[in-house]
Every structure is written in structure tokens, then in C-alpha cells.
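[1] Based on what follows, work out the 3D shape:
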Amino acid sequence: MDGAGERGRFITLEGGEGAGKSTQARRLAAALAAAGLPVLRTREPGGAPGAEAIRALLLGGVTAWDPTAEAMLHFAARREHVLRTLRPALAAGMWVVCDRFADSTLAYQGYGQGLPRAAFDALAALTLEGLVPDLTLILDLPPELGMARVAGRGEAATRYERLGPAFHARIRAGFRAIAAAEPERCVLVDAARPAEAVTAELLALVRARLGAPLP
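    Take a look at the predicted model:
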């Protein structure tokens, strides 16, 4: 939490490609809303007009950036998201469910592409100004299963989805390392199971960790 006083709750869903983050974010937000809580569901890159413009560049392009330049683009989008969407919603007492946040940049550009940790920390300090999720749910599954799910969607692959198996293996290792380093904030969830089982565990975690009035 960012110490700003009375505020809503900030939940992020993280994980590699095909882990089911978008599906689970929708289900979690719907469950919170059904429980009578004010909810905002959002995503990264994106979540604000300027950030959505950068999302199209990051996911749809073919450019291979230097890892630092790529991280700077992600954090530029994140800065817009934080200022325009996240902080106002949290200040208004809303429960925010976000599909990806800063941990994705650490996993993808840090563990995946070699961005130095000091560069990540400097960019995070500059753009986030202390905003940290109350709970991060990391959906974990073998990369080959995730990529098979992606292929089964029948949609055009994003730039990250087109990267090779070694990259996706580093991503998974990165997320697992993040979860191990911050157990008070992060929970590793087995996402190889059916979606309904994953949803049930996520609802139980949000109820236990944050006191949400969920069934």
C-alpha cells in the first residue's frame, strides 16, 4: 500500500502468456461487484488514453528495442495509468483489479531481456511514487502450455508471444522469483488447472488476504 490514508484495494494479476490473467481478472472483478463493492478492472500496458497508445506500439510492432528503452516505454504507459486511473480510483475507495503491473516489466524486461535491476528500480521509483499492489496473484504454468493456449485462440500473436521458448522460460522463472522474494504481497497460483478451479482459489485468497466479502 502507498500510505495515502483511506483508500481502496489494489489487486494485480501477473504471469506469462496464456496464463489466463484476463479471464481471471474479469471473474474476480465480477465477484467483487456482485458482493457490493465498487470495482474498476483495468490492464497494462494501457488503462488510460496515453497508455493505450503506447500499448499498440509495444504489442503490435515489430521493433526490437534495447531493454532499457523498452522498459522506459512500459513505465511511460504506467505513469499515465497511475496518474489518470489508478490513484483516482483508489482514492475514491474502489477495488482495482489490474491485468499486469510493474512485476511484468521486471519479469519481461528484467529476467527476460536483461534489464539491470538498478534501472528497473530507478524507473519504478520515478513513475510509481510508492504505489504497490495490496495483493499480487501470479498465475503460474509451464510456458509450453501457455503458448499452446495462445495458439488455440486463433488470434494474431503479439510481439511478446512471438518470442522463443527460452525467453518464456526466463519469464516464468522471473515471476517465480518475484513471488518467493515478496510472500507478504505475492501468491503463486497453479494456472495449469481448469479455469474454475483457479477462480475459486483466487476468490479465497482475496477473501483471506484482504477481507473481501466473497462467497
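
[2] all contacts plus neighbour counts: C-alpha atoms, from now on.
    OK.

[3] contacting residues around the spatially most central residue of the chain?
    Nearest to the geometric centre of the chain sits R100, at 1.5 Å (C-alpha atoms, centre = their mean). R100 sits next to T12, L13, E14, G15, R43, E44, P45 when contact means C-alpha atoms under 8 Å, 6 or more residues apart in numbering.

[4] Burial check on the last one, number of neighbours?
    This means P45. The number of residues packed near P45 is 27, by other C-alpha atoms under 10 Å.

[5] tell me the contacts of it?
    P45 sits next to A51, E52, I54, R55, H74, A77, R78, R100, F101 when contact means C-alpha under 8 Å, 6+ apart.

[6] cutoff 7 Å now
    Contact analysis of P45 by C-alpha atoms under 7 Å, 6 or more residues apart in numbering lists A51, E52, R55, H74, A77, R78.

[7] How about the second one?
    L13 makes contact with K21, A25, C98, D99, R100, T136, L137, I138, according to C-alpha under 7 Å, 6+ apart.

[8] which SSE is E161 in?
    Counting by DSSP states H and E, no helix or strand carries E161.

[9] before we go on, could you also do this sequence so I can check it against the first one:
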Amino acid sequence: MTAKFIVIEGLEGAGKSTAIAVCQAYLQHKQVEFINVREPGGTPVAEALRHIVKQAHEEQITGETELLIMYAARSQLVANVIKPAIDKGTWVLGDRHDLSSQAYQGGGRGIEQSKLSFLADMVLKGLKPDLTIYLDIDPAVGLARAKGRGELDRIEQEALGFFERTRERYLALAEHDPSIQTVDANKAMPEVHAAITTVLDTFFESLK
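    Next comes the predicted model:
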């Protein structure tokens, strides 16, 4: 079977970490060889860029700077980790990918689609997840969960309206892309995990 690229997406507090754990257990049960990656991050350079974009600074980081940092980190990860893994037959399970930039910087920051498309084409060179599981949650609920985990990073400290715009973009993109499967993350955790398993069952069935 050709190696696949699966990504988990969602707002803060949507439960990405536990969703990834469900996916890991599922792939292990299927005896699939895979690696885990996260964005931004995943290589020494990308992790350094993650630190810059996540931490609060005295100097304001513009939306354009944030966007460029995200794609710079993604370029390192795609070229040095994701594509080499897929080329050698290893699946990749990702915590965020390009859809995050489309939603956060495109929707939340309001950056023009033409700029996003230019950077995506340059960095991804046609790479696209085979399956994206988008965990949809009410932004207010998600932020309350995130605050319960501890101190918020620079992006998590944005106003509620930012996350509402981000969610709207996520939903709009998911509606027009069959490779993006939406899971209601407002429900109880066992229900969310069952829904994720159903998505994975359907995906694997389609590979036969």
C-alpha cells in the first residue's frame, strides 16, 4: 500500500492531542509504519521558528510575518521529513498542516488567498494530505479548555473574533474538499473518538 499522509486539524482546545493518540493506536492496530510530525516544528530549524511565532514579543509580529514563518517552518518539515518518509513508504501522521495557515492566517488574519496560494504552491509542490480530520468546536468552548491547560501562547491569546473567523474558514474549506472530514468536537470525548475511528474505517475501506 502506498504511504499516506493523515493530518489532524482544529482550533485550540478541540482535542487534537487525544485525537492523534486515537489515530496512533488505530495505525498500530493496522500494523502501519508511521511517523508523527507537528506544525510549526518537526526539525531543528522549524522548532526554532515555532518558538518565535508562539512566544509573546515586545515587538508586534505582523500577520504577514506570521504567515511567512509558518511557511518557512513547513518548508523545512516537508522537504526534510514528510516527503522523504512518504517516498520510502512510511505513513505520516501530522498535528496541523497547510489547512491551518489557510484558516488561521487566511481566515483569522484576513490575508488574501492569492498570497496563501503562492506560498503553498512554492512550499508544498503538490503535496496534499490524503485525509484531514478537522475537529470542529465552538471557539468559546475551545478557548475555555485551552485556558484550563495553563498559560496561553501568543496566538491563543487572540480575541474570540479571531477564532470565530478561523473556524468559519475551516468549515468553508472542509465543505468543498472531500478529503477533509469534519468531526464534532463539542461532544463527549468517547463520542469524538468513536467518530474519528469511523472516519479512519471509511478511509481504509476506500484504499482496498
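
[10] picking up where we left off before, from the contacts of L13 of the first structure, which land in helices?
    Counting by DSSP state H, the contacts of L13 of the first structure place K21, A25 in helices.

[11] Same list (the contacts of L13 of the first structure) but as JSON lines, adding distance to A91 of the first structure.
    Shown next, in JSON lines, are the contacts of L13 of the first structure (distance: C-alpha to C-alpha, whole Å):
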{"residue": "K21", "distance to A91 of the first structure": "25"}
{"residue": "A25", "distance to A91 of the first structure": "21"}
{"residue": "C98", "distance to A91 of the first structure": "16"}
{"residue": "D99", "distance to A91 of the first structure": "20"}
{"residue": "R100", "distance to A91 of the first structure": "20"}
{"residue": "T136", "distance to A91 of the first structure": "19"}
{"residue": "L137", "distance to A91 of the first structure": "22"}
{"residue": "I138", "distance to A91 of the first structure": "25"}
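
[12] Which residue of the second structure sits opposite the residue nearest to the centre of the first structure in the alignment?
    Using TM-score structural alignment, the equivalent of R100 of the first structure in the second structure is R96.

[13] For P190 of the second structure, see how far away its match is.
    Here R96 of the second structure is placed at a distance of 22 Å from P190 of the second structure (C-alpha to C-alpha, to the nearest Å).

[14] What segments of the second structure are strands?
    With DSSP state E as the criterion, the second structure has strands at 5-10, 34-38, 91-95, 131-136, 180-184.

[15] right, so those strands: which one is the most enclosed?
    Of all the strands of the second structure, strand 5-10 has the most neighbours on average by mean count of other C-alpha atoms under 10 Å, namely a mean of 24.

[16] so that one matches what in the first structure?
    Going by TM-score structural alignment: strand 5-10 of the second structure matches residues 10-15.

[17] Quick one: average offset of the matching stretch versus the second structure, please.
    For stretch 10-15 of the first structure, the mean deviation from the second structure after alignment is 0.8 Å (mean C-alpha distance after the TM-score superposition for the first structure).

[18] L37 of the first structure pairs with which position in the second structure?
    By TM-score structural alignment, L37 of the first structure lines up with V32.

[19] Next, the buried residues of stretch 108-124 of the second structure.
    The neighbour-count check on stretch 108-124 of the second structure (16 or more other C-alpha atoms under 10 Å) flags G108, R109, I111, L116, L119, A120, V123, L124 as buried.

[20] And for stretch 197-208 of the second structure?
    By neighbour count on 16+ other C-alpha under 10 Å, the buried set for stretch 197-208 of the second structure is T197, V199, L200.

[21] How far does it sit from its chain's centre?
    In terms of C-alpha atoms, centre = their mean, to the nearest Å, the centre of stretch 197-208 of the second structure is found 20 Å from the chain centre.

[22] before we move on, the earlier item: can you pick the most crowded of the contacts of P45 of the first structure?
    Compared across the contacts of P45 of the first structure, R78 has the highest neighbour count, 28 neighbours, by other C-alpha under 10 Å.

[23] Go through the contacts of R100 of the first structure and say which is closest to G174 of the first structure.
    G15 (9.6 Å; C-alpha to C-alpha).

[24] Quick check: the nearest residue to that closest one once chain neighbours are set aside vs L83 of the first structure, distance?
    Once flanking residues are discounted, G15 of the first structure sits nearest to L139: 4.9 Å by C-alpha to C-alpha, 6 or more residues apart in numbering. The spacing between L139 of the first structure and L83 of the first structure, counted by C-alpha to C-alpha, is 27 Å.

[25] How about G110 of the first structure?
    Distance from G110 of the first structure to L83 of the first structure, counting by C-alpha to C-alpha: 24 Å.

[26] Those two: which is more packed in?
    G110 (23 against 14).

[27] and the aligned partner of the more buried one in the second structure, what does it touch?
    Aligned by TM-score structural alignment, G110 of the first structure pairs with G106 of the second structure. With contact taken as C-alpha under 7 Å, 6+ apart, G106 of the second structure is in contact with E112, Q113.

[28] go on, the one 5 residues further on?
    Residues in contact with I111 of the second structure, defined by C-alpha under 7 Å, 6+ apart, are Q105.

[29] what's the answer for D140 of the first structure, then?
    Counting by C-alpha under 7 Å, 6+ apart, D140 of the first structure touches G15, A19, L188, V189, D190, A191.

[30] From A181 of the first structure, how far out is it?
    Taken as C-alpha to C-alpha, the span from D140 of the first structure to A181 of the first structure is 16 Å.
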